[in-house]
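# Need a 3D model of the following:
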Amino acid sequence: MTGETKGRPVEPPDAGVPLHHRVPDLGALELLLAVARLGSLGRAARTLGITQPAASSRIRSMERQLGVALVERSPRGSRLTDAGVLVTDWARRVVEAAEAFDAGTQALRGRRDSRLRVAASMTIAEYLLPGWLIALRAQRPGTAVSLLAGNSRVVAERLLAGEADLGFVEGLDVPAGLDGAVIGHDRLIVVAAPSHPWARRRTELTAVELAATPLILRERGSGTRQVLDAALAEAGGLAEPLLELASTTAVKSAVVSEAAPSVVSELAVREELTAGRLVEVPVRALRLGRELRAVWPAGQRPVGPARDLLGLTRRVS
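This next block holds a predicted model:
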């Protein structure tokens, strides 16, 4: 009976040994092909940029691994044995397959690197990302960037759904299911129109007064709202907002029109404060600082354009 024992196939002697222990690596196969092509171990070594002793050692190691002699050496050069001719033919197919594999992975990287999907919370999207993306454009002119602006909760949802490659949020911590890195810091400030009574106060506003006043605020789920809710929890929590708006630009417009004060990112109101369209209202003993973070799905470090953009955030901020 051949090939079977008691009805079961007979396994080859090396069946339990992993393939990478039984098959020479690509470097060794490329060296064997070069010897076959050039007829000299020395010339093959020079072509591949290694020393002749290293090439000899690699051929001997391959012969021990395969259990057959592959190359005969003489003063006139090197020639393949009969077994070496067969192994070289098989090696050529393996190397050609590896070249096809490499070409395919390069095409995949090219496809990946041709686009970048960014999701960012509103303040970062409006006031920081434009500078970062201009710098990325200079570094990667062939990458098309799409930007989704939303609150921090939306950013997390897009990343977890695989609809964004990199995100930016402004909340108190990293959303569940994501990893992140701090890329900067921001401060929330109370602002009012110049005609509002708070703009003419001689004393600092208290946290209790701020908490009890109906304000114009960003919607729940935004990083700004998250930080403000936490900061005023001990002062009784926020009163019912006068207005809840989905963008910082809308909030600023409403405050300038004298509807009510607000709490917004200092980054977002620099121009209005300088021009006198808004006034900062000091608040006593209230910490409203926050960290700005880049975020991505847990366990998946950014690669390609996303990695480059992450690096730029630290240089351009």
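
# use CA for all of it now, contacts and neighbours both
Noted.

# before we move on, what SS does the closest residue to residue 191 other than its chain neighbours have?
Of all residues not flanking residue 191 in the chain, residue 280 sits nearest, at 4.5 Å (Cα to Cα, 6 or more residues apart in numbering). Following DSSP: H, G, I helix; E, B strand; the rest coil, we place residue 280 in the strand state.

# wait, residue 280 sits on residue 198?
No: at 9.1 Å, residue 280 does not count as touching residue 198 under the criterion of Cα atoms under 8 Å.

# shared neighbours of the two, which are they?
Taking Cα atoms under 8 Å, 6 or more residues apart in numbering as the criterion, residue 280 and residue 198 both touch residue 192.

# Share the number of residues neighbouring the residue nearest to residue 191, please.
Burial of residue 280, expressed as a neighbour count using other Cα atoms under 10 Å, amounts to 20.

# to compare against the first, here's another:
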Amino acid sequence: MAEQHHNTTHSGNHPAPTHSGGMTPPDTESLRLLVGVAELGSIGAAAAELHISQPAASKRLSRLERQLGLPLLQRTRQGCTLTPAGTMVCDWARQVLAHIDGLMSGVRALRAQQKSTLRVAASMTIAEYLVPRWLARLRTALPDVHLELDVTNSAAVAEAVRHDNADIGFIETPQPPDGVSVRYVTRDHMIVVAPPGHPWTRLRRPLTPTELAATPLIVREHGSGTRETLHRALTDTGTEPVTPLLELRSTTAVRNSVVAGAGPAALSVLAVATDLAEHRLVEIPVADLDLRRPLHAVWRAGLRLTGSAAALLAIATRTD
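The predicted structure is shown next:
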């Protein structure tokens, strides 16, 4: 089909730059179309290459000429050739498009890497004593997955999954939070511990919940599952804990403070098992106080776990 033809020896028909100091940059598809005309010899062939109609391609190229204020194409019955200005613009366009193609290739690579990244958030006790084993198993099963672990308290874990800052989280609060999907993982047991020589270690009977609640303890910060479990257990017995002796932001800091003789605390047995075996800490029995707590996996509400997140959940819920 013959091309529509007219000479484009434009003179004063092109507008001045659209704003002071420069002009609006052309869009990449128009530049690709210009390069296509140069390589294929006609607007129709270039349009077909880019899967657009010939009339749309002609309008786009005319708009590009007006935008740049330069005649770019010489249209004839035999096809199109580039004007001297069009040849120069086409050479620059090839360079621009090469950089853009490199940019998009890099972006695609980054997006692919993000898809193979698993963002995990876990509360302190779980992160320190359970998650390392789970992630080691996941690494064996999926060696190409990049793992990111955010260690924080249970409240912050729930917020991370709600706002899509973590793909999956693990919490220790006795009551699962609202607004997230929840799956039971396992059960943990907290105990009261004191340093050797503490008066409680000489008791010949279990401590009462009232005595425990009346004693300033070393505790975790608000939002911690460890602290919430203790508080809920005491209030369930009708007692209200007094102001803490120390408030610390990690399980390790609480454990170290108790070992150093600062005072007693309630901690997961996972965190103090070695200290009990090596007599750095003493377990203090407490009568009628249930310090067991479920550990849960949480993720964004309404989302179905797939890929590495689903694999990690399967590992965490295994009983072995």
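
# Put one on top of the other, what's the TM-score?
In this superposition the chains share a TM-score of 0.64, using TM-score structural alignment, normalised by the length of structure 1; 212 aligned residues with a Cα RMSD of 1.8 Å.

# which one in structure 1 is aligned with residue 250 of structure 2?
Aligned counterpart of residue 250 of structure 2 in structure 1: residue 247 (TM-score structural alignment).

# swap that for residue 316 of structure 2, please
By TM-score structural alignment, residue 316 of structure 2 lines up with residue 313.

# how about the match of residue 250 of structure 2, what does it touch?
Residue 247 of structure 1 neighbours (Cα under 8 Å, 6+ apart): 122, 218.

# 10 Å instead?
With contact taken as Cα atoms under 10 Å, 6 or more residues apart in numbering, residue 247 of structure 1 is in contact with 121-123, 126, 149-151, 217-219, 222.

# what does residue 317 of structure 2 give?
So residue 317 of structure 2 contacts 134, 183-186, 296-297 (Cα under 10 Å, 6+ apart).

# closest to residue 175 of structure 2 among the residues you listed?
residue 296 (9.5 Å; Cα to Cα).

# so how far is residue 183 of structure 2 from the closest one?
Taking Cα to Cα, to the nearest Å as the criterion, residue 296 of structure 2 is separated from residue 183 of structure 2 by 6 Å.

# Need the residues touching each of the two.
Common neighbours of residue 296 of structure 2 and residue 183 (criterion: Cα under 10 Å, 6+ apart): 170, 176, 317.

# Could you find the counterpart of the second one in structure 1?
Per TM-score structural alignment, the equivalent position to residue 176 of structure 2 in structure 1 is residue 174.

# So which bits of the biggest strand by length in structure 2 are buried?
Longest strand in structure 2 by number of residues (criterion: DSSP state E): strand 180-194. Of all the residues in strand 180-194 of structure 2, those buried under the rule 16 or more other Cα atoms under 10 Å are 180-182, 185, 188, 190-194.

# Those residues into a markdown table, with extra columns for distance to residue 161 of structure 2?
What follows is these, written out as a markdown table (distance: Cα to Cα, whole Å):
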| residue | distance to residue 161 of structure 2 |
| --- | --- |
| 180 | 7 |
| 181 | 9 |
| 182 | 11 |
| 185 | 17 |
| 188 | 22 |
| 190 | 26 |
| 191 | 29 |
| 192 | 31 |
| 193 | 33 |
| 194 | 35 |
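
# This completes my enquiry, with thanks.
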